Structures are given as structure tokens and as C-alpha cells.
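In: coordinates only, no sequence provided:
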């Protein structure tokens, strides 16, 4: 008899375990559960500022006229869950999502509109990697820190070049990376600001080399300044790629005949030191209006 009773009790317990749990009515659901299933709505800046001190100094920034939710999206779920829902945080989304929020307004700016096609955009760099959205200390462009520090934080090779004996004075603050490069567009790689090529970036400062000249030096006009010079820094004077000028010239003006460049005249014995300083005679090597051999 007892085994039968025990068996019935065990069977009844098994049935009870297999019964589905009763569904909660909306009134029985917690606020957190309801917030998680309800479509998000806007709550207004005042609600955001009750927790987020980061927006306290927002009024003096260029974004002051924008609502928090214009960029972050409706915040009701975030607020109702006590911050547990992170969907309004840029950190909770991939860089492309964050960039799209920025481009909703800044996409009409011609300097920014091609960002997704440029190297930074293609490689998944987020706008807020370099820019502060609501800073307490407003810098030009809302940059997080000095421009050069942002750039060399990733571009370590350029930093090393700027530390060489002869370099453009970027680390010293006399120039900025953006004088030559555009971080948001790519008219010409590597993100050069001047669409016509790197030579145009150079002659914006080195105006005496601009031309046009009656007698053009082919490397300057065709291959740009980087045929002979390094753009950031070098161990050689004038940022030259070679430590001896004649070795640089011989890269094109070799003793081997070619159809593009002239051979040195027969009396140029390059074994003699006399003929190793090409620029002693050929002084206008960037181009001349008077002499096809760039003698003056």
C-alpha cells in the first residue's frame, strides 16, 4: 500500500513540474521588464542631466542647441531601467553607427561628406575617437587634445620622422598635420588636402617652386616633390632622400641611355669631386624660365 502512495505522490510532483508557469499580466510585470519591451520614447534633456554630469557644461559648445536624444536616440528605456540599457551609448555600437549619427548633421559639410570613402572611414575610425562631443574645454574642431597628438597617436612612423635632424616643424607647433592632410576626405592618397597632388601642398608654402616654368623639371611636375624629398623628416639636409646630391640626380640622369632623361655630358666625370655637386651649376632644379639645363 505504502509503495503505491509514494508512487502516486512522485507522479503528481512530476506533473506539477511540467506545468507551464502562469503568464504575468501587464500589471504584474516589473518596470524593468515593461521598459525593455516598450518602444523607446524621448524623455528630454532635463531627465538626462539628473544623472549625466557630462552634459552640465554643454551650453558653451557648438552642440548646445541640440537635444541629447538628437544624437543618442530616445532615452526612455535607458532611464526606466536605471541605466542598465546601454543602447543610447555610443560605446555600445560599432564606429559606423556612431559616425552615422554625426553625419546626419555634418554630412553636408564638403570637407566631411566623403568621410566613409576616406582611409579613416574605411578603417572603422569613429568620429569620437578624435572629437569630444560635449567637452568642458572647447578646442577648435572639438578635438580631444592637440591635433598633432591625435595624429601621432596612430601614425607612429610620422612621429619618428618628425624627430629626425631635418624635419617640418610639426611637433614644435609651427605647422599642423591638417595643413597638408585632410582627415575626413581623400582627394589624393595619403589623404592629401590638395586635389592636384602633394606638390600643391608643398608649394602652398614653398611658393618660389610653384611655377609654371618655361622649362619644367620632369620629376617635379610628374612625380611630385617626393621624388627627391621626404615629406615629414630626414637625416639629410633639405629633407633629401639621398645624403649626396649627385646620387639623387643619377637616379634619373644615369650613364645608361633612356628615353625620359638626358645623360650627363661626356665631360662630366662623376668620379671627380668637381662634378659631384650638381646644384653648383644647375641651380634652378625645380624649374627655370631662362635655361633648359636649369643653369639659371
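Out: Yes, it's here. Note that the structure is predicted; figures quoted are calculated from it, not measured.

In: going by C-alpha atoms from here, please, whenever you check contacts or count neighbours.
Out: Fine.

In: residues of whichever strand or helix holds residue 33 that come out buried?
Out: Element membership of residue 33, judged by DSSP states H and E, is helix 31-37. By neighbour count on 16 or more other CA atoms under 10 Å, the buried set for helix 31-37 is 34-36.

In: contact partners of that helix?
Out: Here helix 31-37 makes contact (CA atoms under 8 Å, 6 or more residues apart in numbering) with 26, 76-77, 80-81.

In: ok, and here's another one to check against it:
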């Protein structure tokens, strides 16, 4: 008798609850070596020989599946259902407790409309800002409005307003750390503040409200324009920007934040690059190289020759040529060039010999590839065109 016929007979025996055939199956386990150990006949025999209360217990626990020939536990469905009901009940209880706690915590809040009654001008600018928009997910400002920054207003209203009534007013008596902590409560995980803790602004007690005001309603809540906000503290840089040669900041083509990150960077100047040269190359890529003939000062630092904030010399140079060139090339003899009257020699310890200084020459008239060149050796090594 093959397995297929055994399946049919066994199913009929179970349905008829035929105890004698059950005993037969149990006794025939050993003569049926072709059946795998996990076959339902073996499983049935295991249950039966374990002295279950009755055959009906086994039948209720395991049912035969004609399609797959496997057994499944009907009771698992009940277990899953009970667990689901239990978990949902726990969630509802926790949610109810959270809502109750939230309501108790917010008992001192009076709402935006109450604040608007006295501070209508502040409310109007706040209403135009992104802080007031419901589209910002999980923003405390959406739930608590003005009080998300200024704290609970209950005591403030009861005492008829005024200072010293529990309102966080961002006043001068508060430290930069205290004021910034209010903003960082929501904004500390943003990409813009990744390096805030290592930045120069935090180290020098600059707080968020020195540059931003949520009541301004302007771009990024800045107190003034992008560069004008920086100039409130960096007035010397603003003066340099008015010199003859300058980056087009006042023309509105670039701003301070194109080069500097006010929220912190690794460098002291908080530039948006690993080095000064890499920052300059973002716009001046033609000066990057590599070149066959490199100019060492260019490789070292662009600031050796240029002042990025402004200069009264062409091309943001720190001084006029040829004096700039002669800061390094001060002792070189140049054929065919007039010198001072005496060709005397002064020991290096006593300074540069005035007799060897070039007179009235513009080095860049000939050496105009000072940033580097790929020209042939006769010209390239001297940065000639």
C-alpha cells in the first residue's frame, strides 16, 4: 500500500474516529520506513502514544490539508487574535495617558489668540513666517505658537503683562547659551548646525538671536540682509568691501555666506572648504592646475598675494606690483633693467640692498602667468607667455 492510499484511509479513520485503526497506524510506524520523520503519520503516532485524552484532542489540534499534505495549528489563530487585541489595548491606554499628561503640562498655556490681543504687531510678522505654518511636521511652534519660544503665558496674563512674569524674553540679561538653547531645542538636528559646537560664533558667545528674529519675517529670519547682518559685527570687513577692488557683495552678486558658514566650520574663519585655496577654486577653477610649472606661493595660499575682502590695488592684491613680487624676488639680477645708482653690496643681516631693487617695472607685463603655466620650458619656467 503506497502513501497516497494510506493518506486517504487515515483521513477516513480520523473523521470516523476509528480507534482500532489508530492503533494499527501506531503499530505500523516501524514497517513504514519510506515515510519521512515529519510525515503526519509519525506526528499522529507521537500524539497518540503520548496518551492524549482522546483522539478528538488530536483531531482538533491538527487537521489534514489535502493540498499540501501538511498539518497546521488552528489554535494559533486564536493566539494571534488575542495578542492583537492585547497590543491594541495597551497602545490605546498609553495614548490616553500621554494625552492626559500633555493636557496637564499645557495647563499654563494661553494660546496665540491671547498673545495677539496685546502683541498684534509681533503676531502679524509671526503669522507670515514658516513657524506659523501647519505644514512643518512635529513643530512645537504649530502646537504652542508664541509660547513654544517664550514659555507659558498663564502667569503673564494673570499679572497683566510686564517683565518678570515668567516669560522668556530673549533679553540682554540672558546668556547666549540660554537664548540659543531655545532655538536648538528644535533645530539642533538640522544639517545647518552640524558644526555649531565647534564654530567661532559659539565660542565667542554669539547667540541665534544676534542674527535671527522670528518676528522679522524676512529671508531665513535674518535681522537684516545676508551680508548686512554680518556687517552688524564685522564693520571692518564692510569698510574693506567699499575699496576700489572688491568682490561684488554690495552689487548683490555674492554674499558673505557664499564663503563662510556662520553656523560653524572646522576652520577659525569658518570657510566652506578644507582650505583657502579650495574655497577660491570653487569660482576660479582656471587657477587650480595642476600645471607643468607651478608658482609656490600660489600652491601655498591665495592670501599670500590677495585680500578677499577688498583692496585699493588691482585684482585684490595686498600691495602694488612690483613691490609684491619683490617680497620674495628681492635679490635677483634682471638683465637690461635699470637699478639704483650704486651697485653696492650690503650683508643680508643688515637688510635688503637698495642697489638691487628693480626700479619702476611692472613684472606682470612679461610674467603674466604667475598662477602657473604649461608653456615650454624656455618660457614656462619664468611664467612668460
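Out: Looks like it came in fine. Just so you know, these numbers come straight off a predicted model, no measurement behind them.

In: what stretch of structure 2 does the following helix or strand past the helix holding residue 33 of structure 1 fall on?
Out: Downstream of helix 31-37 of structure 1, the next assigned helix or strand under DSSP H and E is helix 45-49. Taken onto structure 2 by TM-score structural alignment, helix 45-49 of structure 1 occupies residues 112-116 there.

In: that stretch: average distance to aligned residues in structure 1?
Out: Taken over the aligned residues, the distance from stretch 112-116 of structure 2 to structure 1 averages 2.7 Å (mean CA distance after the TM-score superposition for structure 1).

In: roughly how far out does that stretch sit from the chain middle?
Out: Its chain's C-alpha centre and that of stretch 112-116 of structure 2 lie 34 Å apart, by CA atoms, centre = their mean, to the nearest Å.

In: any chance of JSON lines for the buried residues of helix 31-37 of structure 1, columns distance to residue 186 of structure 1?
Out: Output for the buried residues of helix 31-37 of structure 1, formatted as JSON lines (distance: CA to CA, whole Å):
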{"residue": "34", "distance to residue 186 of structure 1": "47"}
{"residue": "35", "distance to residue 186 of structure 1": "44"}
{"residue": "36", "distance to residue 186 of structure 1": "42"}
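
In: between the residues you listed, which is nearest residue 191 of structure 1?
Out: Closest approach to residue 191 of structure 1 among the buried residues of helix 31-37 of structure 1 (CA to CA): residue 36, at 43.7 Å.

In: quick one: map that closest one onto structure 2.
Out: In structure 2, residue 36 of structure 1 lands on no residue (TM-score structural alignment).

In: residue 204 of structure 1 too?
Out: Match for residue 204 of structure 1 (TM-score structural alignment): residue 282.

In: and the gap between that match and residue 308 of structure 2?
Out: Look at residue 282 of structure 2 and residue 308 of structure 2: by CA to CA, to the nearest Å, they are 14 Å apart.

In: next: residue 230 of structure 2.
Out: 16 Å.

In: kindly report the same for residue 302 of structure 2.
Out: 9 Å.

In: returning to what we had before: residues of the match of helix 45-49 of structure 1 that come out buried?
Out: Counting neighbours by 16+ other CA under 10 Å, stretch 112-116 of structure 2 gives 112, 115 as buried.

In: what is the helix or strand encompassing residue 48 of structure 2 packed up against?
Out: Assigned by DSSP H and E, residue 48 of structure 2 belongs to helix 40-49. Contact here means 3 or more CA pairs under 8 Å, 6 or more residues apart in numbering; DSSP states H and E; on that basis helix 40-49 of structure 2 packs against helix 19-27, helix 55-61.

In: coming back round to it: please compute how far the helix holding residue 33 of structure 1 lies from its chain's middle.
Out: With CA atoms, centre = their mean, you get 39 Å for helix 31-37 of structure 1.
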